[in-house]
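Asks: turn this into a model:
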Amino acid sequence: MHKALLLIVIPLLSYGFWLSEEFKGIAAGVSIFLFGMLSLEQGFKAFTGGVLERILQKTTNTTWKSFGFGFLSASLMQSSSLVSIITISFLSAGLLDLVTGIGIVFGSNLGTTTGAWLIAGLGLKINIAAYAMPMLVFGVLCVFQNGKQIKGIGYILTGLGFLLLGIHYMKESFEHFESTINLAGYAMPGVQGLLIYTLLGIIATIIMQSSHATMLLTITAVSVHQITYDNALALTIGANVGTTVTAIIAALGANIQGKRLAGSHLLINLSTGIFALIFIKQFGIAVDIISANLGIASSDHAMKLAIFHSLFNLAGIILFFPFINQQVNLLEKIFIEKRPAIFKPIYLDPSAMDFPETVVESVRLESIHLYENAIHIILHTFGLHQRDLQQNDSLKQLIDQNAQPIEYDIDASYEKRIKGIYSAIIAFISQAGFTWEMTQSSRLSWLREANKHLVEAIKDTKHLQKNWVRARSSTNQIRIDEYNKIAYQIVLHIQKIETFRHEIEGNELPLLSLDTLKASIKNDDMQMNRAIETLIRERKISPETGSSLINDSAYMRSIKKNLLKAAETLFLHGNIGYADVEHQLSLNETEINDVVHTMDTQ
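Replies: Okay, here's the model as predicted:
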C-alpha cells in the first residue's frame, strides 16, 4: 500500500514543483511539519521507560479516567497516532481492557482537536518562526547529550520547532499561491462538494499519516481564501476519519484485542463523521453562535474551523460514549478470537516491542501460559488433571486408586506444549531493547530464569517418571506407597502454589504462604529420607529400592523448588509493589533452615 501511494505521489509532487515555486514552499512546509511530528513522537517515547506506562495504568481504572488520559496525552503529545499505538500495545499485552482502550480513543479524539486551536489561534496570527529558531537550537543541543531524558527533551523541543517552522512556511506560501493557481476556483457547493472534499480529506490524511498535517493544510488554505469555508468543513471531517488508518496499520501486528480497538477507532470516527455530514447545517449554526459569544469575527474562518473540529468530536462523544459496552459486544462478534493451539505463543506481539512495560507484561503473561502447560505435563505424568486440584481432601486417594500403568510421553508433550513457547519467549526477550531502566531489564532477567526453572521441573519429572511407572507394577505395596507419596507431595505442592496465586490476585499479602512453602520443601525432603532409611533398616524395602527412592526424592525436591521459584517470579514479581516488600520481608536460606529445625524438633 505504501509503495503504491509513493508511486502516485512522487509524479504529482514533481508536476507541482515544476508548476509553481509557491507549491514547493507548501510541500516543504508539510514535510517540515511531519518531520516535527516524528521528532515529537520520538521525544515522548524517551519517557516510556516505565513512567508513562505506570501513569497510564493508574489513571485508567475507570472509563472516565481513561477518557481523561486520552484527552490529556493527545493534547500534550499533539499526536493521536502515538496515543493509539501505545494503547494498542498495552491492550495487546493485557495491561488494559477493551473498555478502557475505547475510553482512551474517545479522549484522544477530543484532545487532538487542540492542535487546530493552536494553529488557528497562534500559528496564523503571530510570527511563529521567531519562536521556532530558539527551540531548534536548544533542542539540537539536548539531542546530542547522552542522557536519555535530556535527549528526549531535545527531540520534543526540536519537534515543536519544526512544527512551528512548517506552519510558517505553509502560511507564507499559501499567501502567494493565488498568483499561480486560485484553488477557490475549484470550490464545490452543496452535497457533491461535501462528499468529494470529505473524501479528499480522508485521502490526504492517509497519504500524510497525520490528521494534524491535513488540518494544517486546511486551516492555512481557508485563512487566505484558497478554499471555501464549506469545503474546509468537509476536509476536517475527512481528516478525522482518515486518521484511523494509522491505528489500523498499528493493529495489524497486534492480537485480537488490538484489532478490536482499531475497529472501535474506525467505528467511532466513521459514525461521528457521518453524523457531522448529515447535520452539517446545524453544526454551522452552532459554530456561528459559539463564535459570536467568544468574540470571534464571522470572517475568521480558521478559528471557526477549529471550533467545528472540537464541536463535532464532542458531539460524537456525547452520542457514542455511553454505549461503550455495546460497542465491545459488537466488536467481539465481528472480530472472533480463534482459539490458538496451546503450543503457540499468545501474548508475544510485535506491537509491544517499543514500550518496556508492555514487553515485560507480554513476557510475564506468556510465561504464565508456559507455567500452565508445564503443570499440565506434570499432573498428567501422575494420571491427574488440573481440575483434580479442586479435590482438596481426595488428592492422595485419587493417586492411590489409580493403579493402572500410566504411559505418558513427556518428550512428545514437551515438544508440543513447551518447546515452541519457551523458544519464542527467549527470542522475544533477546529482540527487546535493553536501553531502558534497570527495572525492566531486571524483571526480564527474572522472567527468563523463571522459564528455565519450569523447563528444569519438566526434565526432573521425566527422570522421576521411569522409576515411578516401574514401581506401580511392583508386588511390594510399601514401594508403591512410597512412590505414591512422592507423587502426592508434588501434586499437593502444585495445589498450594495455585492457592498462593489466588492470594496474589485477591490483593492479600502472600509472603507468609511463600515462606511456608519454602520451608515445607526442605522439611518434607528430610522426613522422606528418614522414612526411607527406616524402611531399609526394617528390611521392608531392599537397599536398591531405597537408593532409587532417595534419588527420586531428590528429583521431587528439585521439581518443587523449581516450580516455586518460577511461581515467585510470575505471581509475585509481576507486581512491583509486592516485589519490593518481598525482598525486605521474606525469609533467607538461614532463616528457612532455622524454621525447618524448629519444625523437626517439635
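Asks: please count neighbours and contacts with C-alpha atoms only from this point.
Replies: OK.
Asks: chain neighbours aside, what residue packs nearest to Gly111?
Replies: Phe71 (4.2 Å; C-alpha to C-alpha, 6 or more residues apart in numbering).
Asks: now do the helix or strand hosting that neighbour: which elements does it pack against?
Replies: Per DSSP states H and E, Phe71 falls inside helix 63-77. Judged by 3 or more C-alpha pairs under 8 Å, 6 or more residues apart in numbering; DSSP states H and E, helix 63-77 is in contact with helix 21-45, helix 80-92, helix 98-111.
Asks: how about JSON lines for these, with mean neighbour count and distance to His502 added?
Replies: Below are the helices and strands packed on helix 63-77 laid out as JSON lines (neighbours: other C-alpha atoms under 10 Å; distance: least, C-alpha to C-alpha, whole Å):
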{"stretch": "helix 21-45", "mean neighbour count": "21", "distance to His502": "35"}
{"stretch": "helix 80-92", "mean neighbour count": "27", "distance to His502": "23"}
{"stretch": "helix 98-111", "mean neighbour count": "26", "distance to His502": "24"}
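Asks: please provide the structure for the following sequence as well, for comparison with the first:
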Amino acid sequence: MISWELVFTIIPGIILFLYGIEQFSKEVQLYAGEYFRGFIQRLTSTPVRGTLVGTLVTSVIQSSMATTVITVGLVNRGIISFVASLGIIFGANLGTTLTSQLIALNLTSFAPFFILAGFVISIAGGKYKVIGRPVFYFGLVFFSLSLISGVMTPYQNDPQLTGFVTAMDNIFIQILFGMIITIIFQSSSVTTGLVVVMAQNGLITPSMAIPVLMGANLGTPSTTLFVAYKMNTSAKRAAIAHFLFNFLGVLMFLPFLGPFTSIIESLGGNPGQQVANAHLIFNLICCVVFLLAIKPFEKLVIRLVPGREDDIVFQTRYLKRPLPEKTEDSFKALELETVHLFEQSEKLLFEIEPLLEDPKKYSSIVNQLKEYANYLDDEISDASLELSDRNLEPNEVAYLAGLDRISKLGEILAFQTWELVEIIHQIQEKNILLAPKSKEAIINSLVPCKMNLRSLVESFPVIPESVNESMRERDNILRDIITLQYRQYLKRFISRKSSAGSAFSRALFQLEGMSATIREIRKSTKILDENRSGR
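Replies: Take a look at the predicted model:
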C-alpha cells in the first residue's frame, strides 16, 4: 500500500510550491512597481520584441498565468494594443521553461541556500533589503520540490504507483491529466515541476511526460479566459489568442509526437533533463511558427471574437518624444493633439443616442474615453511645460499658456459628456422609463452641441468669423431649447407624469454645462488667435 506519508508530503509540498510561486511573483511585481508596466509598454512595438518581453518577464516572476493576466489587464486598460499583446503571450509560454530547466539542473539542492540568503538579507536591512523576500520565496519554490522528490524516491518500484502511472498509457489521457492538474492548481509550473521530478525519480518516462506537459499548456489559459469575460473586445481577443496559441500548438505537434520524443531522447541527458528540454523546444518551436504566421493568426482571432474596433490604446497620436527641435513643429503637434482631445468628447456624445434607445448599448469604452481624455490632457500639459523651457518670445509663451488652458477645458468637456452618459445609464439601470418627450428633448439638445463641437474639431486652432457666428447662433438655440424643456419638465413633474424624477433635470443641467464649456473654448480660441498672429 502507498503510505499516507506520500500523500501528506506531496500535497503540502504542492501547496508550498504554489505559495512560493505566488509570493515570489507578488514580490517581484511590487519591487518593480510601475516600471514593470512601463517596461512592457515601451518594448512591445514589434511582435519579436514583445515575445522577448514576455519571455523575460515570465522567467523573472515564474508564472505565465501572471504574465498573461497582467497583459490582458493592460490591453483592457488601453496601455497596450491587442496586436502588441500577442508577442507577450507567445513569450510567456517560453518563459515558463526556465523553471523546468532549473529543476532539471538540480537547483533544488541549492534551495536551502536561497532561503537562508533571503532571510539574512531581509533582516540585515540596508538598500538590498527589498530583494531579500524575492530570494527567500525563490528558494522556497525549489525547496518544496526537493521535499516531493525526497518522498517519491522510495516508491520508484511500488506496484500501486507504477500501476497508476501505467494506466495513463493513452496520449489523450496524459494530455487531459496535465490539463486538469494545471486548472486545479492554476499553475503550469506545478505540473511541469512535478513531471520533471517524477522523471528524475524514474516514475515516468519522457514519452509519457511530454503529453502531460502539452496538457499543462492547454490548462494555462483557463484563468485568462475567466478574467477577460467582462473586459472589452481587445482584452477578450488577447485571452482567446492565448488559448488558441496553446491549443493549436498542441494540435501541431500531435502528429509528430513519436519522432519528436525520439529526437529529445537522442539529445541525451537524464530523463529529467530530457523532459525539460522537450518543454523548452516545444514552446520555442510554437513561438517561431506563430511569429511567422502572426498576421493570419491575428485575423483569425478578430474573426472569432467580433466586436467594436475602436478600443483605445493610451498613446498620443501627434505628440512624440522627444518633441521636434523646431518650436513651430512642436506647436503644431500640440494643436493637433488638442483636436484629438476634442474628438474624445465627440465620441462620447455619439454613445448617448443608442443608449437612450437600448440600455444594452452601454459600453465599457465610455469610461475609457473619459480616462483617455484625461491622459491626453496630461500629455499636452507635460509637453507644454517641456516646451516652456525653451527660449520663447513673450507672445509664444502666451500662446502656449492659451493652448494649455484650452486642453484643460477639453478635458473638462470630456468629463461633463461622460457624466451625461452616466446619468442616462443610471436611469436605464434603475428601470426608469424616460418619457418619449424627454428622450426627444435630450436628442434635440444634443444636435447644437454636436454641431458646435464638430466646428471646433474642423476649425481649431483658427475659427473663421462665419463659423464663430454660427456657433453663437447654435448656443442661443440650445439655450432656448433647454429653457423650454425645463418648463415642460416642471409641468410633467408637478402633474406626476415624469417617471425620471430629478434625473432628467440633471441631464439638462449637464447639457447646459457642456454648451458653456464649448463656448468658453470658442472664446479662448479667439484670444489664442490673437497671440498666434504675433508669433
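Asks: so which of the helices and strands packed on helix 63-77 of the first structure comes closest to Asn255 of the first structure?
Replies: Asn255 of the first structure sits nearest to helix 80-92 of all those, at 5.6 Å, using C-alpha to C-alpha.
Asks: check which helices and strands that closest one sits against.
Replies: helix 63-77, helix 98-111, helix 244-251, helix 256-278.
Asks: looking at those helices, which is buried most?
Replies: helix 98-111 (a mean of 26; mean count of other C-alpha atoms under 10 Å).
Asks: so how far is it from its chain's centroid?
Replies: 15 Å (C-alpha atoms, centre = their mean, to the nearest Å).
Asks: check the mean deviation of the helix or strand just after it from the second structure.
Replies: Next helix or strand after helix 98-111 of the first structure toward the C-terminus (DSSP H and E): helix 114-118. Mean deviation of helix 114-118 of the first structure relative to the second structure after superposition (mean C-alpha distance after the TM-score superposition for the first structure): 0.8 Å.
Asks: which parts of the stretch 151-300 of the second structure are strands?
Replies: Counting by DSSP state E, counting those that start in this stretch, the stretch 151-300 of the second structure yields no residue ranges for strands.
Asks: what residues are up against Arg472 of the first structure?
Replies: Contacts for Arg472 of the first structure (C-alpha atoms under 8 Å, 6 or more residues apart in numbering) come out as 403-405, 480, 483.
Asks: tell me which two of those sit farthest apart.
Replies: Pairwise across the contacts of Arg472 of the first structure, and taking C-alpha to C-alpha, the largest span is found between Gln404 and Tyr483, at 14.2 Å.
Asks: those two: which is more packed in?
Replies: More crowded of Gln404 of the first structure and Tyr483, by other C-alpha atoms under 10 Å: Tyr483, with 23 against 10.
Asks: for the counterpart of Gln41 of the second structure in the first structure, pull up the helix or strand it's in.
Replies: Using TM-score structural alignment, the equivalent of Gln41 of the second structure in the first structure is Gln57. Assigned by DSSP H and E, Gln57 of the first structure belongs to helix 51-58.
Asks: and that helix, what's buried?
Replies: By 16 or more other C-alpha atoms under 10 Å, the buried positions in helix 51-58 of the first structure come out as 52-53, 56.
Asks: do I have it right that Ile248 of the first structure meets Gly263?
Replies: Yes: in this structure Ile248 of the first structure lies within contact range of Gly263 using C-alpha atoms under 8 Å: 7.4 Å.
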